[in-house]
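> got a predicted structure plus its sequence, pasted below:
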Amino acid sequence: MTDRATGAPKGAETPAGLASVEAVTSMLAKSGYIATPEIATAVYLAHHLRKPVLIEGPAGVGKTDLARSVAQGLDQPLIRMQCYEGLDESKALYEWKYGKQLLYTQILKDKIGHLVEDADSLDEALHKLTGFQDIFFSRDFLEPRPLLKAIEQAGGSVLLIDEIDKSDEEFEALLLEVLSDYQVTVPELGTFAAQGLLLVVVTSNATRELGDALKRRCLHLHIDFPDAELEARIVRT
């Protein structure tokens, strides 16, 4: 269940640091990040519209540090997924614990005789073993990766998808469900939706053009090098 006004999980309260654009500016300042009105507005809208914010700009302007400062200001874990060429769902979403499944298979093999010894027919024996098939693909055998880990944080989290432009174009398709609905679907288990307040930050150095499907799901923020006045404030801080 989500709140219609903010899209946040039902019953979740807006943190004081996200209550207004001014509150965001103050929260970031306490974390040592000097935010322009555009930056503070983007963070405010990202929470209240429940949309990821895609931050573009040259390297070294504070894109990653913004996510880190928001997490610090909200006292929430920062879960970072560093993108690179060849990144796939087993490293970003989840993977199965094959070693544990193999061990369970061996245990089941050793016990299978005891399980079916009372069966009068092959159908009855298969029926007794049916319940064990699903255990191999239960939550106990699932290893969450950054995207699923962030969604499962009951107290909320800040998810940083860093340098998305370094990943393959095909990888963007894996992100669409997370960016649209803040959820991950595991075919064998169903859908895992965000349990707490989730704020998603996607960064790009614009080394390649991102797909329209990804960009449509995000708010856009461009951070450029600071002017002399802002740089002086940063140095003084």
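On my side now, so go ahead.
> all contacts plus neighbour counts: C-alpha atoms, from now on.
Fine.
> where do the strands sit along the chain?
53-56, 78-82, 94-96, 142-144, 157-162, 183-186, 190-193, 198-204, 219-222 (DSSP state E).
> return the distance of the second one from the chain's centre.
In this view, strand 78-82 has its centroid 8 Å away from the chain centroid, taken as C-alpha atoms, centre = their mean, to the nearest Å.
> can you give me the angle it makes with strand 157-162?
Per axes from the mean of the first three to the mean of the last three C-alpha atoms, to 10 degrees, the angle that strand 78-82 makes with strand 157-162 is 20 degrees.
> which ones are touching the spatially most central residue of the chain?
In the chain, the residue lying closest to the centroid (C-alpha atoms, centre = their mean) is residue 147, at 3.4 Å. Under the criterion of C-alpha atoms under 8 Å, 6 or more residues apart in numbering, the neighbours of residue 147 are 81, 92, 93, 159, 178, 184.
> list the buried residues of the lengthiest helix in the chain.
For the chain, the helix reaching the highest residue count under DSSP state H is reported as helix 98-116. Buried positions in helix 98-116, judged by neighbour count with 16 or more other C-alpha atoms under 10 Å: 101, 116.
> okay, now the one to match up with it:
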Amino acid sequence: MIDSPAGVRSALDTVDYLVDDGLAMAVFLSLRLGKPLLLEGEPGVGKTAAAKALASSLGTPLIRLQCYEGLTPGEALYEWNYQRQLLAIRLAEARHEKLADADLFTAEFLQDRPILRAVRHPGPTPPVLLIDEIDRADDEFEALLFEFLGEASVTIPELGTFTAITPPVVVLTSNRSRDLHDALRRRCLYHWIEFPTLDRAVEIVRRAVPGATGPLIRSATELIGRIRRLELDKSPGLAETIDWVSALAALGATDLAPGDALRTLGAIAKTPDDRRTIAEAF
């Protein structure tokens, strides 16, 4: 496993994910201490990509739980296979047998959802569990995570507690659309991902869009930095920068020309007002 913050930087660099010292330290401590890591930052700065890159660099599966309003325990932790239970009941009836409740709520009828799947992963290398955009889930859903985040276990009333033999590497992301519960934050290490410096952003885009020219990448990235200082509904992040440079490169652009920039604003402006504001700033 990775044995230092420098090792984190090196490992992630091999999968073309560049990190600063702060994020390298946060990831290293999460791995070393076995603590979940909560990543916050503006949309598009690479929070989700960090978990994907970490799984890739470790050569381990990525298990992803995408959060949304109304997310239920059956979709996140575990669920019973009701169709198989019903089939078992019908087969028992055909044989003139009677099934007790205990016969129907066994491991045979259990369906793993992302969190239980991470707990029951056989190892030896732990999986990376990404709990993406936890701030989009309901407040009540956070309480369901406390046992797992604190003890790497899931309790199923009918079967007991499942505890991970090899605790997963857990990464939670949040865009701060709402405040998270203090109890969740206490169970995690924390890091805020800043929008990268110009030079690092240029290098990130260069790796993501290898077909683009150096002048195009630098001029587009510099312009994104200026655009982010405008009063926008949704400021473009690194993801949008990469999309924009990809679109410009697809048009055969080798440098940032106003005509090409205006024609491809849909890659960075996500509302009519933002498109107008950005266009007026050219």
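Arrived safely, thanks for sending. A quick note: this is a predicted structure, and the numbers were derived from the prediction, not measured.
> circling back to that earlier point, gap between the aligned residue in structure 2 for the residue nearest to the centre of structure 1 and residue 63 of structure 2?
In structure 2, residue 147 of structure 1 lines up with residue 115, judged by TM-score structural alignment. Per C-alpha to C-alpha, to the nearest Å, residue 115 of structure 2 is found 8 Å from residue 63 of structure 2.
> so what sits against both of the two?
Joint contacts of residue 115 of structure 2 and residue 63 (C-alpha under 8 Å, 6+ apart) are residue 129.
> please verify my assumption that residue 197 of structure 1 contacts residue 155.
Yes - using C-alpha atoms under 8 Å, residue 197 of structure 1 is in contact with residue 155, at 7.1 Å.
> more neighbours: which of those two?
residue 197 (25 against 13; other C-alpha atoms under 10 Å).
> OK, contacts around the nearest residue to the more buried one once chain neighbours are set aside?
Spatially, and ignoring its direct neighbours in sequence, residue 197 of structure 1 is nearest to residue 156 (4.4 Å; C-alpha to C-alpha, 6 or more residues apart in numbering). Going by C-alpha under 8 Å, 6+ apart, residue 156 of structure 1 touches 76, 77, 150, 195, 196, 197, 198.
> quick one: the helices in structure 2?
5-13, 21-33, 47-58, 73-76, 82-94, 101-104, 114-119, 139-151, 182-186, 198-208, 214-227, 238-250, 258-263, 272-281.
> most tightly packed of those helices?
Among these, helix 114-119 has the highest mean neighbour count (mean count of other C-alpha atoms under 10 Å), at a mean of 24.
> how far off centre is stretch 225-237 of structure 1?
Once both centres are worked out by C-alpha atoms, centre = their mean, stretch 225-237 of structure 1 turns out to sit 32 Å from its chain's centre.
> residue in structure 2 paired with residue 234 of structure 1?
That one, residue 234 of structure 1, aligns with residue 204 by TM-score structural alignment.
> ok, now residue 83 of structure 1?
Going residue by residue (TM-score structural alignment), residue 83 of structure 1 aligns to residue 67.
> against residue 260 of structure 2, how distant is that match?
In this view, residue 67 of structure 2 and residue 260 of structure 2 are 36 Å apart by C-alpha to C-alpha.
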